[in-house]
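K.L.:
no sequence on hand, only this structure:
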């Protein structure tokens, strides 16, 4: 495995570690009903989060890796960003024809600080650069205007509405599909 390590002005993205700290951080994220409101699953328990971290590590070791579920950390939280506790998760799932689907979720206390744009921007740079992808997609719940704004700010375009795309708690929901092509990617913001 070649570990993924990305860093921007304020954030770093790294592989998860199967440690008590990373499991606790994932539980703080996925155990929060407000954070999971727009995710396809409800709040998760500690054991489920420990199982998830184990799965993430297995996916990272795959010979033909097609799934990247990565910890988002603040650079200021540790001397070495590999030791900083996660404040969120960035994910990238590869598909056929040099395409991928990405996502990002952050702890509630990190909302509104521009971290989502930085994390998704780092993931886009990785996808279009190191992985050589041609197309990225991202889905947002129709009422998650903050996520749609982050994507638009990075150059993603709205492709359309996916009707009854999700089913959670006995209710169908729609989502918006956004996309970005490699030749539309402006690269990381400078300054």
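P.N.:
Yep, that arrived. Remember, predicted model here, so these are calculated numbers, not experimental data.
K.L.:
all contacts plus neighbour counts: C-alpha atoms, from now on.
P.N.:
Will do.
K.L.:
hang on, residue 161 in a strand?
P.N.:
Yes - remark: residue 161 belongs to a strand, assigned using DSSP: H, G, I helix; E, B strand; the rest coil.
K.L.:
can you pull the contacts of it?
P.N.:
174-177 (Cα atoms under 8 Å, 6 or more residues apart in numbering).
K.L.:
out of those residues, the closest to residue 7 would be?
P.N.:
The shortest separation between residue 7 and any of those is 26.8 Å, and it belongs to residue 177 (by Cα to Cα).
K.L.:
excluding chain neighbours, what is closest to that closest one?
P.N.:
If the residues on either side of it in the chain are set aside, residue 177 comes closest to residue 139, at 4.7 Å by Cα to Cα, 6 or more residues apart in numbering.
K.L.:
wait, that neighbour sits on residue 178?
P.N.:
Yes - judged on Cα atoms under 8 Å, residue 139 makes contact with residue 178 at a distance of 6.2 Å.
K.L.:
shouldn't residue 15 be in contact with residue 73?
P.N.:
No - with contacts counted by Cα under 8 Å, residue 15 stays clear of residue 73, the gap being 10.5 Å.
K.L.:
higher neighbour count, the two?
P.N.:
A count of neighbours by other Cα atoms under 10 Å puts residue 73 above the other of residue 15 and residue 73, at 26 against 21.
K.L.:
can you confirm that one is in a strand?
P.N.:
Yes - under three-state DSSP, residue 73 falls within a strand.
K.L.:
shouldn't it be in contact with residue 90?
P.N.:
No - distance between residue 73 and residue 90: 10.3 Å, which falls outside the contact criterion (Cα under 8 Å).
K.L.:
shared neighbours, those two?
P.N.:
With contacts defined as Cα under 8 Å, 6+ apart, the residues shared by residue 73 and residue 90 are residue 13.
K.L.:
use this one as the comparison:
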């Protein structure tokens, strides 16, 4: 395993650690109904988050790694980002034909600061750079205009609406599908 470490102006993206602090941070995200409102699943309890983190660590050790589930920390929170408590989660799942799907979720107390744009930009740089991918995709809840703004700001194009894409709480909802090709990527912005 080659640990992922991505650094932006304000954020650092790293592998999760098998620590109570990282489990608590993941639970603060995935256990929050406001955070999971636009996700494909509802709030998760701490034990489920601990199991999820264990899975992330196993995936990170895979010889042919196809999933990157990563912790996002503010650089200002610790001298070494490896020691900082995560405030967000970033994911990149590789598919066929040099493609991947990406996404991120943030704790509500850091919403509106441009962090989602920075995270997505770092993931794009990683995907199109070291991973050598050609295409990135992202799906958003149609009722999440903030996510759509982040993607379009970085050059993603709306491909269309996926009807009844998610079934959650007994209700079907639609998603928007966005994509970005390597030759459309403007590169890192600071």
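P.N.:
Yep, that arrived. Remember, predicted model here, so these are calculated numbers, not experimental data.
K.L.:
quick one, strands of structure 2?
P.N.:
Counting by DSSP state E, structure 2 has strands at residues 5-7, 11-15, 67-74, 88-94, 99-106, 135-141, 157-168, 171-181.
K.L.:
could these be laid out in a markdown table, adding distance to residue 82 of structure 2?
P.N.:
Listed next are the strands of structure 2 as a markdown table, based on distance: least, Cα to Cα, whole Å:
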| stretch | distance to residue 82 of structure 2 |
| --- | --- |
| strand 5-7 | 9 |
| strand 11-15 | 7 |
| strand 67-74 | 8 |
| strand 88-94 | 14 |
| strand 99-106 | 18 |
| strand 135-141 | 27 |
| strand 157-168 | 34 |
| strand 171-181 | 30 |
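K.L.:
ok, residue 84 of structure 2 - contacts?
P.N.:
Taking Cα under 8 Å, 6+ apart, one finds 73-75, 77-78 in contact with residue 84 of structure 2.
K.L.:
run the last query once more with 6 Å
P.N.:
For residue 84 of structure 2, the contacting residues are 73, 77-78, taking Cα atoms under 6 Å, 6 or more residues apart in numbering as the criterion.
K.L.:
closest one to residue 182 of structure 2 out of those residues, please.
P.N.:
Among the contacts of residue 84 of structure 2, and counting by Cα to Cα, the member closest to residue 182 of structure 2 is residue 73, at 26.4 Å.
K.L.:
I'd say that closest one and residue 14 touch.
P.N.:
No - using Cα atoms under 6 Å, residue 73 of structure 2 is not in contact with residue 14, being 7.9 Å away.
K.L.:
centroid-wise, who is the farthest residue in structure 1?
P.N.:
Farthest-out residue of structure 1 from its mean C-alpha position, per Cα atoms, centre = their mean: residue 170, at 25.3 Å.
K.L.:
tell me the counterpart of that residue in structure 2.
P.N.:
Following TM-score structural alignment, the counterpart assigned to residue 170 of structure 1 within structure 2 is residue 170.
K.L.:
surely residue 140 of structure 2 meets residue 176?
P.N.:
Yes - taking Cα under 6 Å as the contact criterion, residue 140 of structure 2 and residue 176 are neighbours in contact, 5.3 Å apart.
K.L.:
quick one: which of the two has more around it?
P.N.:
Set side by side, residue 140 of structure 2 and residue 176 give different neighbour counts by other Cα under 10 Å, the larger being at residue 140 (22 against 19).
K.L.:
residue nearest the middle of structure 1, spatially speaking?
P.N.:
The structure's structure 1 has its C-alpha centroid closest to residue 90; by Cα atoms, centre = their mean the separation is 2.2 Å.
K.L.:
how far away is that one from residue 118 of structure 1?
P.N.:
11 Å (Cα to Cα, to the nearest Å).
K.L.:
what does residue 181 of structure 1 give?
P.N.:
18 Å.
K.L.:
okay, these two: which has more neighbours?
P.N.:
Counting neighbours by other Cα under 10 Å for residue 181 of structure 1 and for residue 118 shows that residue 118 has the greater number, 21 against 16.
K.L.:
what's the burial count for residue 53 of structure 2?
P.N.:
Neighbours of residue 53 of structure 2 (other Cα under 10 Å): 22.
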